[in-house]
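J.: predicted model, plus sequence, below.
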Amino acid sequence: MLKQFLSKLPRKATKLDSDESTRVNSLRSDSSAVKNHRPHGGNNSNTAKRTSSSAVFPSSTVAGIEPLLPFKDVPNGEKMNLFVSKLSLCCVIFDFSDPGKSIVEKDVKRRTLVELVDFVANVNMRFSEPATLAMCRMCAVNLFRVFPPNYGSNRGGGENDDDEPTFDPAWSHLQLVYELLLKFISSPCLDAKMAKKYIDHWFISRLLELFDAEDPREKDCLKTILHRVYGKFMVHRPFIRKSINNIFYRFVFETEKHNGVAELLEISGSIISGFALPLKEEHKMFLWRVLIPLHKAKPLGVYFQQLTYCVTQFIEKEPKLASTVIMGLLKYWPITNSQKEVMFLGELEEILEAINMVEFQKVMEPLFWRIGCCMNSLHFQVAERALFLWNNDRIVNLIAHNRQVILPIIFPALDRNSQSHWNQAVLNLTHNIRKMFMEMDEKLYLSCHSHFKEEEAMSSATVEKRKEAWKQLERIASLKPVIGNTAVLVSPI
């Protein structure tokens, strides 16, 4: 078994793939210099330990140092070389689909990862360039992988919310690799100017691809790591934003399948909260072209909370965007999906709490026409949620100041509800709102009532006239029956 493990270990620094090899070519000379560097001195009491462990990982393989030695057993000057050796040891990948396979080797790797995490958390020396390269290589070998087609049953999350997520059987190792990468990026001993050459666009792109994993534990780790990368490497910030946008574009306009939309929106929310004022055109385009179209996707319920947070962050930053957002919501209003209508109404309430009077007046007519339609919905949750808007004092204040426009729009919906809606809760809420308008402006209310009755009478007269016209046509047609293909001339009524 140990021989099998030995055969998997590289005699030279591990290559990720042809792209990775090209990417790190310029540093091979530096890393080879580290490999050829041998430790000077050392403790004779560790000879037996070195001899026994060399059967698993020979000392000549990487960096000239026995990787199974503890960090405390080597002088400070050699600890970074030992760090590189241990990282190379962890580049060996195992098959976790069979729990009984390579048990000893898996345990060696796990204990090495634990030791590396502890070392990075407590290191007091600057990480060298070869060490940074070795860290990125080890993370790439262990983490970056392509998910199979039709991966899991939860992709998109909209129709299979009750299904259990898929948990990666290799998580015992993946978790340690993620923890190691997080501590490495967060370490004050990492020089961001040097590290940006290795934690580059390729590395960040591969990290973002991993957000499509189904394991929620992995997505939580990725979310924290990407936060740290965005905070530490300012030069990569535009690329990170652009790459996240591209994932959203593909999700909205092509696939509607991605397991990490909620987590990516959570990251975007943190990024938006840090935008400086006035907002750049690039950031406004993100609102118009990404956040608002995200409302139309089928799996909206999976990421609705995070999406609402992002939208409200924009409105808090720049209140005049509220009217743009409301018009966007009306454009994508889910008239055939009651569950999504309830969510849209909830988001509208949050926006109306933050909107100013000028922006409200720009959109109040189409907005309350749509709210009136929701009030008449036969789905009681939609009707109830629309009527609940009047429980919000801020919204009632906006309505009161613009009642001359709003009441005539929604009065027909209120009257229809009170006459024919089947749900008692909706009837009670409708009665309360009618009473509120009566107390607010009795003269306007009576005027709207009178106007509505006149329109209703005219509508009834039109319907009766149309029925009578059809009866006359039927009577005339009965007197002149059609024979064969002969056309019949009907005199005008």
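T.: Sure, I can see it. Since the model is a prediction, treat every value here as computed from it, not as a measurement. Numbers count the residues shown, from 1 in each chain.
J.: from now on I want contacts and neighbour counts done on CA atoms only, so please keep to that.
T.: Fine.
J.: give the buried residues for the one helix or strand residue 108 maps to.
T.: Residue 108 is part of helix 103-122, with elements assigned from DSSP states H and E. With burial defined by 16 or more other Cα atoms under 10 Å, the residues of helix 103-122 counted as buried are 105-106, 109-110, 112-113, 115-117, 119-121.
J.: got CSV for those, with distance to residue 456 too?
T.: Compiled in CSV, the buried residues of helix 103-122 are given as follows (distance: Cα to Cα, whole Å):
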residue, distance to residue 456
105, 83
106, 79
109, 80
110, 77
112, 81
113, 77
115, 80
116, 79
117, 76
119, 80
120, 77
121, 76
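J.: show me the two of those residues that sit farthest apart.
T.: 105 and 121 (24.6 Å; Cα to Cα).
J.: thought residue 105 was touching residue 2, still the case?
T.: Yes - between residue 2 and residue 105 there is a contact under Cα atoms under 8 Å: 7.3 Å.
J.: returning to what we had before: which of the buried residues of helix 103-122 sits closest to residue 353?
T.: Comparing those against residue 353 with Cα to Cα picks out residue 121 as the nearest, at 44.9 Å.
J.: helix, strand, or coil at the closest residue to that closest one other than its chain neighbours?
T.: Of all residues beyond its chain neighbours, the one nearest residue 121 is residue 183 (6.2 Å), with distances taken as Cα to Cα, 6 or more residues apart in numbering. Under DSSP: H, G, I helix; E, B strand; the rest coil, the three-state class of residue 183 is helix.
J.: the stretch 201-350 of the chain: strands as residue ranges?
T.: Residue ranges of strands cannot be listed for the stretch 201-350 of the chain, since DSSP state E, counting those that start in this stretch assigns none.
J.: all helices of it, in order?
T.: Secondary structure of the stretch 201-350 of the chain by DSSP state H, counting those that start in this stretch: the helices cover 201-209, 216-232, 237-250, 261-273, 281-286, 300-317, 322-331, 338-354.
J.: which strands and helices sit next to the first one?
T.: Pointing back at helix 201-209 there. Applying 3 or more Cα pairs under 8 Å, 6 or more residues apart in numbering; DSSP states H and E, one finds that helix 201-209 makes contact with helix 237-250.
J.: here comes the other one, which I'd like you to weigh against the first:
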Amino acid sequence: MSLSDQIVSPADEADESDAAAIVANDIAPMEQEALAKRQLTIEIFTHFLNISVEENREIDEKIIVKLLENLDTKDSGERDCSQELLFRIYRRFEGLRPYIRKQITNVFYRFIHETEQIDGIAELLELLKVIIKNYDVLPLADREQLLLNVLLPLHKSESLKTFNVQLESCVLDLLKENASLIPKFINGLLRLWPKTSTKKEVIFMKELVKILQITKHKQFLKILIPLFHRTAKCVSSPCVLVAEAACYLWSKKEIVRLIIKNNEDIMSIMFPTLYQVSREHWSQHIRDIVYSVLKIIKQINEDLFMQLCRTYNYKLELKVDKFIEVEGNPSETFKKPVNR
């Protein structure tokens, strides 16, 4: 019997008729037994991995397929075990690395294009992060394909919240090493922007802020217009968390530097929305934050700020004294708790 035949999938562990007979008192012993089994599996694998690559005939493509199948389970312990074994194989067997990458990508493609009823996406993304960061220098074309054809479409998933942390981490690692891909990715993210889910909007905006913190001016110019049109829509959102996340752009010094260099274009897009939200948003918390943002942009370009104030004061017949006279450190407003 080969080693791959000894890797038992979760579905094989117990017959359905037996499962019906399990009572609550048996759960703890079963968990201990499952843990012992996983530890034994890892020990067996470690033994085979310690054999020289040239002499090892047991670690092959069949095992890779079996481990990936075992990742698709509700059992988090089983997923962790399979993930750890895949990682050890990838680290040890350089010849299997292209095949492992290809099979991981195929799982992502199936999740994106066929069915989201696949578990283990978070674990695969964690494995992918290690691969990206530590082991392979992939050609730019391969990195672009991974970023735009795999990681970007994963943002469309209805279950994004179950793996968004791992997904964001992979995206940032790729973009840090490939700044030229930032405009393409951000434009793609803006096209996929959620229309009905405020929870996903918050996830998107928080990721966008982190990407902008590593964006250079050259790349920023390519996404400036669509980026701030979307930001304006988010600032005016009735959802407090969405509006708050959008305002955080002005709390990050790296992003403020980019805004200063392009303040005229950005202020012409943002000012009407900021002005209206500062007076009409239902949440006092958001109004406070927007007052601080207005104070910041006033400091950036006071002449243009006053010109826009006069323009919109005439159109909307609103007073501007309230936010012009904001006192204190604007950044402090961003630390206030949300009033729900």
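T.: Sure, I can see it. Please read all numbers here as calculations on a predicted model, not as lab measurements.
J.: what's the matching range in structure 2 for the helix holding residue 108 of structure 1?
T.: On the basis of TM-score structural alignment, helix 103-122 of structure 1 is assigned to no residues in structure 2.
J.: next one: stretch 373-389 of structure 1
T.: With TM-score structural alignment as the criterion, stretch 373-389 of structure 1 aligns to 233-249.
J.: can you name every helix or strand that the helix holding residue 108 of structure 1 contacts?
T.: Identification of packing neighbours for helix 103-122 of structure 1 by 3+ Cα pairs under 8 Å, 6+ apart yields helix 76-89, helix 171-186.
J.: out of these, which one sits most buried?
T.: Scoring those by mean neighbour count under mean count of other Cα atoms under 10 Å gives helix 76-89 as the most buried, with a mean of 22.
J.: the nearest residue to residue 390 of structure 1 once chain neighbours are set aside sits in which helix or strand?
T.: Excluding the flanking residues, the one nearest residue 390 of structure 1 by Cα to Cα, 6+ apart is residue 396, at 5.8 Å. Assigned by DSSP H and E, residue 396 of structure 1 belongs to helix 393-401.
J.: mean shift of that helix relative to structure 2?
T.: For helix 393-401 of structure 1, the mean deviation from structure 2 after alignment is 0.9 Å (mean Cα distance after the TM-score superposition for structure 1).
J.: residues in contact with the helix or strand following that helix?
T.: In the C-terminal direction, the helix or strand that comes right after helix 393-401 of structure 1 (DSSP H and E) is helix 403-420. Residues outside helix 403-420 of structure 1 that contact it (Cα atoms under 8 Å, 6 or more residues apart in numbering): 364-365, 368-369, 371-373, 375-376, 399, 426-427, 430-431, 434, 437, 444-445, 448-449, 452.
J.: whichever of these end up buried, select them in PyMOL.
T.: Those of the contacts of helix 403-420 of structure 1 that meet the burial criterion (16+ other Cα under 10 Å) are gathered into one PyMOL selection, given here:
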select buried, resi 364+368+369+371+372+373+375+376+399+426+427+430+434+437+444+445+448+449+452
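J.: out of the contacts of helix 403-420 of structure 1, list just those in helices.
T.: Cross-referencing the contacts of helix 403-420 of structure 1 with the helices (criterion: DSSP state H) gives 364-365, 368-369, 371-373, 375, 399, 426-427, 430-431, 434, 437, 444-445, 448-449, 452 as the overlap.
J.: just give me the match in structure 2 for residue 328 of structure 1.
T.: The equivalent of residue 328 of structure 1 in structure 2 is residue 188 (alignment by TM-score structural alignment).
J.: I'd say that match and residue 154 touch.
T.: No - Residue 188 of structure 2 is beyond contact range of residue 154, at 11.7 Å (criterion: Cα under 8 Å).
J.: between those two, which one's more packed in?
T.: Between residue 188 of structure 2 and residue 154, counted using other Cα atoms under 10 Å, the more crowded position is residue 154 (22 against 14).
J.: the alignment partner in structure 1 of the more buried one and residue 202 of structure 1: what is the separation?
T.: Taking TM-score structural alignment, the alignment pairs residue 154 of structure 2 with residue 294 from structure 1. Distance, residue 294 of structure 1 to residue 202 of structure 1, using Cα to Cα, to the nearest Å: 26 Å.
J.: please enumerate the helices of the stretch 1-150 of structure 1.
T.: Assigned by DSSP H, counting those that start in this stretch, the helices in the stretch 1-150 of structure 1 fall at 2-8, 18-23, 28-35, 47-53, 76-89, 103-122, 129-143.
J.: now distance to residue 254 of structure 1 too, for the ones you listed, in a markdown table please.
T.: Formatted as a markdown table, the entries for the helices of the stretch 1-150 of structure 1 read as follows, by distance: least, Cα to Cα, whole Å:
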| stretch | distance to residue 254 of structure 1 |
| --- | --- |
| helix 2-8 | 41 |
| helix 18-23 | 27 |
| helix 28-35 | 41 |
| helix 47-53 | 53 |
| helix 76-89 | 39 |
| helix 103-122 | 39 |
| helix 129-143 | 26 |
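J.: can you put the helices of the stretch 201-350 of structure 1 in a markdown table and add distance to residue 174 of structure 1?
T.: Written out in a markdown table, the entries for the helices of the stretch 201-350 of structure 1 read as follows (distance: least, Cα to Cα, whole Å):
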| stretch | distance to residue 174 of structure 1 |
| --- | --- |
| helix 201-209 | 13 |
| helix 216-232 | 8 |
| helix 237-250 | 23 |
| helix 261-273 | 19 |
| helix 281-286 | 33 |
| helix 300-317 | 25 |
| helix 322-331 | 40 |
| helix 338-354 | 36 |
